[in-house]
Each structure stands twice: as structure tokens, then as C-alpha cells.
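# below is the structure, and that's it, no one-letter string:
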């Protein structure tokens, strides 16, 4: 009887491990292509019996590998936008540290009611981005001298502030953080969607990294390392696949994919 119980426990544990590994792969792939993988992996961890806090922290750390492999996959686009990335990364990192610290002092439900609204705002920005960029291009062609001028201070300040706020959200929970970043960059810059996606991967990965350092420093007891390991393996492989797929998607199809996945995420959060 003891042997049978041990075998049963092993099968349950093995099934749970396979589910977490698969969730990590899917989340890593989605994060690179779109940016809402936490909406896959976090619920899986909760369904596997982990507390929301442990699931949230372990998920954040486990998905770092996928962010790194995805960022490397977009290295060509990232090199082409190195100046933009250097400007935005510090704001994103500061926000990520603040968000990770908030997670340790605020209840898990604090952002629960605003997450769907944030995702909806991000989707609206993703959809509106091409129209805003085309309008800016028309203005630049009508006044060629304007094209060489730097972005207005208000726009630069808005972009930096927005990226910092999204970083806070990412350090706290991070669901669809990537969609919000893509939306902001689509509205406030003239970069192509693939370039935006490359910068997004760097910023989101940076937030996850600094949040990981915070959690390892002040919340070690809330980290489940076997879960982190399974997620990391799955997410790293998913990030490699996601970069290969995402870089080949036409902008319109990629934008459509972002909107569809974001909409499904909102429905899931609101009704389930």
C-alpha cells in the first residue's frame, strides 16, 4: 500500500511538473511574440496548488530565461534601436524594483480590478499606433525641417513616465506588461512594430531581472525553486521558438495576434 501511494504521488508530481514545463514553454513563446505569457503560467501554478504569492514570485523568476532567449533572438532589431533602448531601460528598471517591493507590502488583489482595464488600454494603443505614426509621417513630409528635430519634450517625458509606470506594474504582477509596452511605443515613437517588439523584449526582461534580485534578497522563502527550474527550461525554449516565429510575422498579422490574445486575456480575467 505504501508503494502504491508513493507511485501515485510520483505520478501526480510528474503530471504537475509536465504542466508547469508546458506552461513555461507557452508563456515564454507568447511573451516574445506578444507579451502576455504570465496569463498562461500564473493560473497554472495556482491550479497546481501554489499560493498566489509563491506562484507570482516563482513565475516572475522562471520566465526570465524566456525573456533572455527572446531578446537575443531579436538582437538585430535591438541593435538598430540601441539609442531608444538605452534611454528607456533605466526607467523600466526603476519601475520594476518599485513594483517588486510593492508586491511584498500590498495584497495580491490590489491590482486585480485594474489589470483588465490596463490590458484594454494597451490594446487600444496597439491598434491606434499605425494611425498616429502615419499622421506624424504626413506632418514630417509636409514640413521636412521637422523630421530632423528631436521628439517634443512632452512626448519624451510621457514615454519615460509611461515606461516607468508599466515597469512598476511588471515588477508587481506583469500580466500583459509587454502589450502595454508595445502600445506605448506604438503611440509615442515612429518605430516599426518589429523594432518595438525588440525593445519591448529587452525592457520586460530587465524588469523581470531586477524583480528577481529583489525577491531573492527579501523574499527568499516565497520562492519555489523546483517550479522556477521547470518554468525556466520551458520558457527559455519557448523564447527561442517565439523569436523565430515573431520576427517572420507581417506587422498586420502580429498586431492582430496581439489584439486577439489580449482580448482573450481580458475575457479570462473578467469572467473566469
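Yep, it's here. Every value quoted in this text rests on a predicted model; they were computed, and no experiment measured them.
# when you work out contacts or count neighbours from here on, use the C-alpha atoms and nothing else.
Will do.
# would you mind listing the buried residues in the helix or strand residue 130 falls within?
Per DSSP states H and E: residue 130 is located in helix 115-142. Using 16 or more other C-alpha atoms under 10 Å as the test for burial, helix 115-142 gives 115-116, 118-127, 129-130, 132-133.
# next, the one to line up against it:
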């Protein structure tokens, strides 16, 4: 690995860590860089997942104020995220990549639609059932599990998928939802990192560079993201999500 290649990976890791703390889709910074440098897709995906896990934890810590009062909820949902990440890891090592490559852009677009209409859905659900019943049914844990499967297989935009699921099910401010999202995404990334370390062969120099960059980016991203107004944060999430979906479609065709 040349100095310039190492610098490119490090900078991509910084960008990925920052955008993951605010929205998600940080993989779209690092994954294309690794492919451009000649790493095989599966190796790039595995190394990327392991490398981004420290940055995800940094982003979650940066939102600790918004997590106040949500500890039990986050812990309960984290179990589903962990199980989903293991399932996604098994799929990545055993299924052809074409299966999820077809589904991923559709999932991201649906998530963006959910984020746009989520305030109206939330108001409707609140009027029908009452705020005290929101998030208590089986749909939220199952949705978080599904997001964990997606994140364990291909981490790009898992944050957008999580925010859309949490925002529809929970009667919370978008910043508090984003805080829970960061915790669950960090659980998925950490679980996937352990899984791939045991059952696969990451490129450890790449992992180290992405990890260092993502920690720096996650800290800065959390500080900036917490200052955004709910409307601005929602708009940023949708914008990044649409860009992610377009990028994946263009890459495929």
C-alpha cells in the first residue's frame, strides 16, 4: 500500500465516521475507495465493516445526552440488532451478492419515503392508539432485526433504514431517535466486526486506517449533528438516502 492509497483510505474513513454519526451511509465513502484501489468486493465489505465499528461507537457516545431516559429501550432493541447482524454476516459469506444488490436500493428509497411521511404517520398512530402504546408491539423489534440483517450484510444506509423504522414506531424527537439509531448501528457494526474477524479474513492495514479515520469523523459528526434542527436533519437524511440509492443503481448498471 502506497502513502497516497493509505491517505485516501484514512480520509474516506473520516468522512464515513462523520456522516454515520449524523445520518448513516458512511460505507458509501469507504467502499468505493477500496474497490477503486483494487480490493475484491467481499474483502472490501468485510474490512470496511470491521474498520467502521470504532467510529460508530464514538458517534453513539457523542449523542449520550439525547439517550437520557432511553437506556432500557436501546438495550432491548440492541439484542435484535445483534441477532440481525449475525444473520447478515452469514448471508454475506454464503449468498451471491446479486441477491441483496437488487434489494438494497429499493429498501433505501422506501426508508426515505418513510422519513418524509413519518411525522404524519406518527400523528395518525398517536391519535388512534395513544402515545403510551407506541413502540410496544412486535413490529418495532422485527424491524430493528431486519435493519440489523441489512447492516450486517451491507452497511450502507443502515442508519437511514433504522431512523425510518424508529421514527415511525416511537413518539420521540428526531434527535433522540438519531441517538438510539447510533447505538443500534454501533451494535450491528461491532457484532459484524467480531463475526468477520472470526470467520473471514479482513485486510488489517485497511481496517486500521478506516478505524482511525472513523473515530475522528464520528466525534466531529456527533457534535455537528446535534446542532441541526429536526427539519434540517430530516432533510439531510433524505438527501443522503437518495444519493445512496442512486449511487448503488448506477454502480450496478
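Here it is on my side, so go on. Everything numeric here is computed off the predicted structure, so don't read it as measured data.
# what's the TM-score once they're superposed?
The TM-score (TM-score structural alignment, normalised by the length of structure 2) is 0.95; 251 aligned residues with a C-alpha RMSD of 1.5 Å.
# circling back to that earlier point, for the helix holding residue 130 of structure 1, packing partners?
Packing partners of helix 115-142 of structure 1 (3 or more C-alpha pairs under 8 Å, 6 or more residues apart in numbering; DSSP states H and E): helix 144-147, helix 177-188, helix 251-271.
# nearest to residue 81 of structure 1, out of these?
Counting by C-alpha to C-alpha, residue 81 of structure 1 lies closest to helix 177-188 out of those; the figure is 12.0 Å.
# how much does the closest one stray from structure 2?
Taken against structure 2, helix 177-188 of structure 1 registers an average deviation of 0.5 Å after superposition, with mean C-alpha distance after the TM-score superposition for structure 1.
# which residue packs closest to residue 64 of structure 2, ignoring adjacent ones?
residue 179 (7.2 Å; C-alpha to C-alpha, 6 or more residues apart in numbering).
# what do we get in structure 2 for residue 135 of structure 1?
Aligning on TM-score structural alignment places residue 135 of structure 1 opposite residue 124 in structure 2.
# how close does its match get to residue 162 of structure 2?
20 Å (C-alpha to C-alpha, to the nearest Å).
# also residue 242 of structure 2?
Residue 242 of structure 2 is 15 Å from residue 162 of structure 2, where distance means C-alpha to C-alpha.
# quick one, which of those two is more surrounded?
Higher neighbour count among residue 242 of structure 2 and residue 162: residue 162, with 28 against 19, using other C-alpha atoms under 10 Å.
# and the counterpart of that one in structure 1, what does it touch?
Aligned by TM-score structural alignment, residue 162 of structure 2 pairs with residue 181 of structure 1. Counting by C-alpha atoms under 8 Å, 6 or more residues apart in numbering, residue 181 of structure 1 makes contact with 122, 163, 166, 200.
# which of those residues count as buried?
Here, 16+ other C-alpha under 10 Å leaves 122, 163, 166, 200 buried among those.
# separation between residue 54 of structure 1 and residue 222 of structure 1?
For residue 54 of structure 1, the distance to residue 222 of structure 1 equals 5 Å [C-alpha to C-alpha].
# those two - which one has more neighbours?
Higher neighbour count among residue 54 of structure 1 and residue 222: residue 54, with 19 against 16, using other C-alpha under 10 Å.
# if we can go back for a sec, distance check, the match of residue 135 of structure 1 against residue 36 of structure 2.
As judged by C-alpha to C-alpha, residue 124 of structure 2 and residue 36 of structure 2 stand 46 Å apart.
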